[in-house]
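*Asks:* My questions concern the predicted model and sequence given below.
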Amino acid sequence: MSDVTRESMEYDVVIVGGGPAGLSAAIRLKQLDADLQVVLLEKGSEIGAHILSGAVLDPCGLDALIPDWKEKGAPLNTPVKEDNFYMLGEAGQIRIPNWPMPKLMNNHGNYIVSMGNVCRWMAEQAEELGVEIFPGMACSELVYGENGEVRGVVAGEFGKEADGSQGPGYEPGMELLGKYVFLSEGVRGSLAKEVMAKYDLSEGKDPQKFGIGMKEIWEIDPAKHKEGTVTHTMGWPLGGNAGGGSFIYHLENNQVYVGFVVHLNYENPYLFPYMEFQRFKHHPMVAELLEGGKRVAYGARAISEGGYQSMPKMVAPGVALLGCSVGMVNVPRIKGNHNAMLSGKAAAEAAVDAIKAGRSADELTSYETEVRSGPIGKDLKQVRNVKPMWSKWGMTASLAFGGLDMWTNELFGLSLFGTLSHGKSDAEATGKAARFEPIDYPKPDGKLSFDRLTNVAFSFTNHEESQPSHLQLKDPIEPVVYNLRNYAGPAQRYCPAGVYEFVEKDGEQQFVINFQNCVHCKTCDIKDPSQNIQWTVPQGGDGPNYPNM
């Protein structure tokens, strides 16, 4: 912690992050006790500005939280009408029939949504209940109590110079203190990462696994638009280089979400996830859909994929981890928003019970019990082996055995395989460059495919350039002397925003960080082979400004 003197404000519950988990917690707290003082802090310029998700939403979380969400105007406007699965080859595709798939893979009853807009609507519901919501307030530090418990956060620090010193307009921010602090920062949040390390919350758990998800919004020819159609693909262009696949969702107004996910446990350091996405759009099936249309937005975000066996302990004294801070994505369903909402609801209920009993700053063990034994745990447990099967045995085997495992879990509540382990972390999975050949990617054509910097402009990202870089190196020479020599400098490829590059100056290679481009995906913090890059928060309001993601 810094030695800056700050004012403080006391609340009952302090919530960090305005995503579906944090907003659900805020709403539920005020539903249960209107007199509770609840504050929610969001680092984006507005609620929804940093929200990026597919998204096909299972409404079970909203059903539990706000049963009359339809009457209240929730922006769930596009019910799924058609569900398609394809295996792609370079020149064609094979339709995978729906009938052999477990019921959990059926998307009927779900909705194609902008989760950014859903969160904006949820924020309105929270504010009507009396929740104080402050966007543009990055939480840069945790505040600890005398006994090592989490007491609050530091939010709203502005005006540092590039070297970290205090500039002429420096504002120290405030300490917002609570009986409990909820961390709902999304995937790989910096405060959640600190809490997990301080209290050793991942002890005995599998390492968390991740994917990088990239997404574009396209306006297409109305004649090609089929509102309510959901399409998922596997196979080309990734092949055996990496696990992953795509999604294409037809929402309203002749728009489609086009997305691509690459599992970050790939070995080949020459793999370029962003260029795999751009190449995917040239597949005949996809190109035919997009030709004549225009891309209107772009973004990228890491996805937690470890599931059931990778969930850390979720509580420590004074603090609880919610949603993707824990990792609650059902990988085969490509859905986690419903579980994020349910986690926020469960954390709120545990906190209200504790506060009514006169407790504070202890461990909300009933929250963790509900997550592991309730609907979230059941949702994740039945699919727990799909991801490790894919990683260990490949796509084809995982389809067969993973499908069998999901069926036996669905019908009999048991697995023939027990609980498989994920093994290495995604950083450790990266192989040495000497074992691989560079991959030749086609140059983007500017019509279907685009270079990174052009696309980043469509994320509407902005950072105040005079501030310190929020992308910090533990060792400044490590990228050149270790990663470049051994792994061909993978940061210049795994980043979907062109933040990192190696440039030659005076005959020597230098590692350059263009932090202004950062879309806050956290891939660097996850995939860097030497774990030398630390993602921290920039000043509040900076980063992407997603309009409809």
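*Replies:* Yep, that arrived. Numbers count the residues shown, from 1 in each chain.
*Asks:* going forward, measure contacts between C-alpha atoms and count neighbours the same way
*Replies:* Fine.
*Asks:* contact partners of the host helix or strand of Asn84?
*Replies:* Using DSSP states H and E, Asn84 sits within strand 82-88. Strand 82-88 has contacts (C-alpha atoms under 8 Å, 6 or more residues apart in numbering) with 93-98, 106-108, 228-237.
*Asks:* Try it again at 7 Å.
*Replies:* For strand 82-88, the external contacting residues (C-alpha atoms under 7 Å, 6 or more residues apart in numbering) are 93-96, 107, 228-236.
*Asks:* Same check on stretch 366-379?
*Replies:* Counting by C-alpha under 7 Å, 6+ apart, 308, 314-315, 339, 343, 346-347, 350 sit against stretch 366-379.
*Asks:* buried subset of the contacts of strand 82-88?
*Replies:* 93, 107, 228-236 (16 or more other C-alpha atoms under 10 Å).
*Asks:* Filter those down to just the ones in strands.
*Replies:* 93, 229-235 (DSSP state E).
*Asks:* from these, which is closest to Ile47?
*Replies:* Closest approach to Ile47 among these (C-alpha to C-alpha): Val230, at 26.5 Å.
*Asks:* picking up where we left off before, which one of the contacts of stretch 366-379 is nearest Ala491?
*Replies:* The closest of those to Ala491 turns out to be Tyr308 (C-alpha to C-alpha; 28.9 Å).
*Asks:* ok, second structure coming up, stack it against the first:
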Amino acid sequence: MQRESMEVDVVIVGAGPAGLATACRLQQLAQAAERELSVVVLEKGSEVGAHILSGAVIQTRALDELFHDWKDRNAPLDSPVTADEVYFLRDAHKSTKMPNALVPKPMHNDGNYIVSLGKVVRWLGEQAEALGVEVYPGFPASEVLFHDDGSIKGVATGAMGIGADGKPKEAFEPGMELHARCTVFAEGSRGHLGKQLNARFGLDRDADPQHYGIGLKELWEVEPAVHKPGLVIHGAGWPLAESGSSGGWFLYHMEDNQVSLGLIIDLNFKNPHLSVFDELQRFKTHPEIRRHLEGGRRIGYGARAITKGGFNALPRMDMPGALLIGCDAGTLNFSKIKGTHTAMKSGMVAAETLFDLLADVPEGVINPTSYADRLKESWLYDDLYRSR
């Protein structure tokens, strides 16, 4: 059965902060110039935000630029940071609180917000659709399509209606091809298409080896008596120190009596028998952590890969007919323990680059080689350079 195809100007893979910021900025520029652009966002989750775990501290710099009136638009940033603490867990019972004067400046969170990132991207999705972006949740991109000259033609969505035996069922649908003048890959850390493109085009050939971690996160509903809205805590030490593993942890008091906590473990740990899940459970028994959870109940959990190599591990992000952005490229600023503002800015720079190229090159595939220079001229480059 032949796949149907759809022709668009730009297709974006992934409805996270980077992908949606790209889509919004493209349509903002198009409307300001009174031009028409067809922009499609593919999202593998059943809805926008379905694959994004709650609980993050974000810097609003990129959001301020994208929507200066985000407060009037009721963006879900309702918990400004009110207190900032850093602890070192010395063992299973003892801890040391670092004096604020000794906490590295990038870790200070004055003016930042604790958010449900899932709510934020759902809001961004609404803004994108209001601007004329077509957002297709439940349609994962499964394959990169190429022109005969090797440039990227677009992507194909996954087939549906395949049985457990791998054979098509009666309700089989072969998926759809989306052909674009430029395809933007914003899948998040270790996106499966991004990895294929890296191998095909040698994007990381001139970069340092990438560094990965895994973050395990839980969302708790706690008693009002122990809830401290706006409290941000980061730390390191036990239990990872016992096995010689590196990483850290966080605990955020969000709105609605909710607490988000997590343990981040670098994937270079030496003990092959180390259970990351069990380390998280041990972590919660420490008195410094347990006091925030007493009487509460876990209401959500999950895990995700983290690309944390930083500035020196950034790959080339442009290919003939495509760009790689956000955590798919590794734009996380790990010294700040933040990646939302950098992912969004990488997408906004991508949008500005593509918008100009789409105007300058009236037809055919866009080769966005100018993206690297545009990125260097932005505050994102300086943000990552300072954290190297």
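*Replies:* That came through fine. The structure presented is a predicted model; accordingly, all values stated were derived computationally and were not measured.
*Asks:* where does the TM-score land?
*Replies:* Once superposed, chain against chain, the TM-score is 0.96 (TM-score structural alignment, normalised by the length of structure 2); 381 aligned residues with a C-alpha RMSD of 1.3 Å.
*Asks:* Could you give the number of residues near His227 of structure 2?
*Replies:* Neighbour count for His227 of structure 2, taken as other C-alpha atoms under 10 Å: 19.
*Asks:* got the contact list for it?
*Replies:* Applying C-alpha under 7 Å, 6+ apart, the residues near His227 of structure 2 are 253, 257.
*Asks:* could you measure it against Pro137 of structure 2, distance?
*Replies:* According to C-alpha to C-alpha, to the nearest Å, His227 of structure 2 stands 35 Å off from Pro137 of structure 2.
*Asks:* which residues does Asn265 of structure 1 contact?
*Replies:* 426, 429.
*Asks:* Map it across to structure 2 for me.
*Replies:* Using TM-score structural alignment, the equivalent of Asn265 of structure 1 in structure 2 is Asn268.
*Asks:* Just say helix, strand or coil for that match.
*Replies:* coil (DSSP: H, G, I helix; E, B strand; the rest coil).
*Asks:* where's it relative to Asn109 of structure 2, distance?
*Replies:* To Asn109 of structure 2, Asn268 of structure 2 is 29 Å away according to C-alpha to C-alpha.
*Asks:* Which residue ranges of the stretch 1-150 of structure 1 form helices?
*Replies:* Secondary structure of the stretch 1-150 of structure 1 (DSSP state H, counting those that start in this stretch): helices at 20-32, 60-65, 115-128.
*Asks:* before we move on, back to that, I'd like the buried ones among the contacts of strand 82-88 of structure 1 as JSON lines, with distance to Leu271 of structure 1 appended.
*Replies:* Formatted as JSON lines, those follow (distance: C-alpha to C-alpha, whole Å):
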{"residue": "Gln93", "distance to Leu271 of structure 1": "23"}
{"residue": "Asn107", "distance to Leu271 of structure 1": "32"}
{"residue": "Gly228", "distance to Leu271 of structure 1": "33"}
{"residue": "Thr229", "distance to Leu271 of structure 1": "30"}
{"residue": "Val230", "distance to Leu271 of structure 1": "27"}
{"residue": "Thr231", "distance to Leu271 of structure 1": "25"}
{"residue": "His232", "distance to Leu271 of structure 1": "22"}
{"residue": "Thr233", "distance to Leu271 of structure 1": "19"}
{"residue": "Met234", "distance to Leu271 of structure 1": "17"}
{"residue": "Gly235", "distance to Leu271 of structure 1": "15"}
{"residue": "Trp236", "distance to Leu271 of structure 1": "14"}
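*Asks:* Pick out the most distant pair among the residues you listed.
*Replies:* Maximum distance among those (C-alpha to C-alpha): 24.5 Å, for Gly228 and Trp236.
*Asks:* whereabouts in structure 2 does stretch 393-400 of structure 1 align?
*Replies:* Alignment of stretch 393-400 of structure 1 against structure 2: no match, by TM-score structural alignment.
*Asks:* Likewise for stretch 8-18 of structure 1?
*Replies:* Going by TM-score structural alignment: stretch 8-18 of structure 1 matches residues 5-15.
*Asks:* What are the contacting residues of the matching stretch?
*Replies:* 19, 37-43, 48, 141, 176-187.
*Asks:* Return the subset of these lying in strands.
*Replies:* Counting by DSSP E, the contacts of stretch 5-15 of structure 2 contribute 39-43, 141, 176-185 to strands.
*Asks:* give the contact list for the alignment partner in structure 2 of Asn110 of structure 1.
*Replies:* Asn110 of structure 1 maps onto Asn112 of structure 2 when the alignment is built from TM-score structural alignment. Neighbouring residues of Asn112 of structure 2 by C-alpha under 7 Å, 6+ apart: 57-60, 80-81.
*Asks:* Not counting sequence-adjacent ones, nearest residue to Asn112 of structure 2?
*Replies:* Nearest non-adjacent residue to Asn112 of structure 2, counting by C-alpha to C-alpha, 6 or more residues apart in numbering: Gln59, 5.0 Å away.
*Asks:* One more: Gly237 of structure 2?
*Replies:* Using C-alpha to C-alpha, 6+ apart and skipping the chain neighbours, the partner closest in space to Gly237 of structure 2 is Leu89 (4.9 Å).
*Asks:* go on, Ala92 of structure 2?
*Replies:* Ala92 of structure 2's closest residue in space is His286 (C-alpha to C-alpha, 6+ apart), at 5.7 Å.
*Asks:* Now for the one you found, how many residues are close by?
*Replies:* Quick note: His286 of structure 2 (other C-alpha under 10 Å) scores 18 neighbours.
*Asks:* for the one 5 residues further on, same thing?
*Replies:* If you count neighbours by other C-alpha under 10 Å, Arg291 of structure 2 ends up with 12.
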